[in-house]
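Novice: Just a sequence and a predicted model for now, questions to come.
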Amino acid sequence: MADSFNFELVSPERLLLSASVSEVVIPGTDGEMTVMAHHAPTMTTIKPGVVTVVSAEGKSDRFVVFGGFVDILPDGCTLLAESAVAVADIDRDALSKRIQNAREDVADAANGAAKQKAQEYLDHLTTLEAAI
């Protein structure tokens, strides 16, 4: 059995998870990385994607995150996300409607800055859709 370490997933709204885990897969900006106990100290930014957490008991949970950074130490890991949601908490029908509205917003954007902001939001939503 793999050693466990402390993991916390925090968003500006709340603490989503604080648990003893055996591994965490993180979407780093330089590529996906798996964190395990005794990992070398590392700090990196994360890109929008899915974080997979395997508890010390072997249960797997998935969270969609939208940017942020992660601080990894040999005995713990803290992920500070700009925004995060548990995959299990996502309403598929509501998400589909939001994606359609976001596509319309991109098409209707009046200028480059508005179009870029609308496109970033659409990208976040499609990341969510891909996760579920």
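Specialist: In hand now; what should we look at? The shown structure was predicted, so the numbers you read here are calculated from the model rather than taken from an experiment.
Novice: switch to C-alpha atoms for all contacts and neighbour counts from now on
Specialist: OK.
Novice: and the longest strand for the protein?
Specialist: strand 15-28 (DSSP state E).
Novice: adding another structure so you can compare the two:
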Amino acid sequence: MATFDLELVSPERLLLSRPVEMAVIPAYEGEMGVLPNHAPMIVALRGGVIRVTEGGQETEQLFIMGGFAEITPTRVTVLADEVTPVATLSRAAAAQRVTEAEAALAAAADETPEVRDRASDRLMAARAMQEAAQAA
């Protein structure tokens, strides 16, 4: 089967760089499957799980807290704010993040719309992390 190069980059380092058959990424508009020869685009990512398919099987699940993806017909580069393998997610840590994000959103009630939106995005990402941790 045809492949494309998938690169996953966090602020600290390059985490993944190899040919894959398919990647499902958590775009803001919804889950987005990427195959070789995909139309070029740049998409914003929300907190969620990237699923990687190689050899006809899902080989990896990586949780990201958000970021951007640049898609070309031969390459997908994901610039992620934070990356954690789903298998290593902690339910307790995810629950703590949800609690902190809820408090931050409540504290942002009188702030500008941009500040409230960022706080809301963090809460949605924390809730997605909690769901992924429970499913792992």
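Specialist: Nice, I can see it. Note that the structure is predicted; figures quoted are calculated from it, not measured.
Novice: when you align them, which residue in the first structure goes with Pro11 of the second structure?
Specialist: With the correspondence set by TM-score structural alignment, Pro11 of the second structure lines up against Pro12 in the first structure.
Novice: ok, and what's touching the helix or strand just after the longest strand of the first structure?
Specialist: Sequence order places strand 31-36 as the next helix or strand after strand 15-28 of the first structure, per DSSP states H and E. Under the criterion Cα atoms under 8 Å, 6 or more residues apart in numbering, residues 3-5, 22-27, 72 lie in contact with strand 31-36 of the first structure.
Novice: switch the cut-off to 7 Å
Specialist: Strand 31-36 of the first structure has contacts (Cα atoms under 7 Å, 6 or more residues apart in numbering) with 22-27.
Novice: Spell out the residue ranges of the strands in the second structure.
Specialist: Using DSSP E, strands in the second structure cover 4-9, 14-20, 22-27, 30-34, 41-45, 48-54, 57-64, 67-71, 75-80, 83-85.
Novice: Reformat those strands as CSV; add mean neighbour count and distance to Glu102 of the second structure.
Specialist: Output for the strands of the second structure, formatted as CSV (neighbours: other Cα atoms under 10 Å; distance: least, Cα to Cα, whole Å):
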stretch, mean neighbour count, distance to Glu102 of the second structure
strand 4-9, 20, 28
strand 14-20, 14, 30
strand 22-27, 22, 22
strand 30-34, 15, 23
strand 41-45, 16, 20
strand 48-54, 21, 18
strand 57-64, 18, 19
strand 67-71, 19, 21
strand 75-80, 22, 22
strand 83-85, 16, 21
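Novice: residues contacting the match of Pro11 of the second structure?
Specialist: Counting by Cα under 7 Å, 6+ apart, Pro12 of the first structure has contacts 82-83.
Novice: How much space separates it from Phe66 of the first structure?
Specialist: 12 Å (Cα to Cα, to the nearest Å).
Novice: who touches both of these two?
Specialist: Joint contacts of Pro12 of the first structure and Phe66 (Cα under 7 Å, 6+ apart) are 82-83.
Novice: Just give me the longest helix of the second structure.
Specialist: helix 113-135 (DSSP state H).
Novice: contacts for that helix?
Specialist: 46-48, 65, 86, 89-91, 94-95, 97-98, 101-102, 104-105, 108-109.
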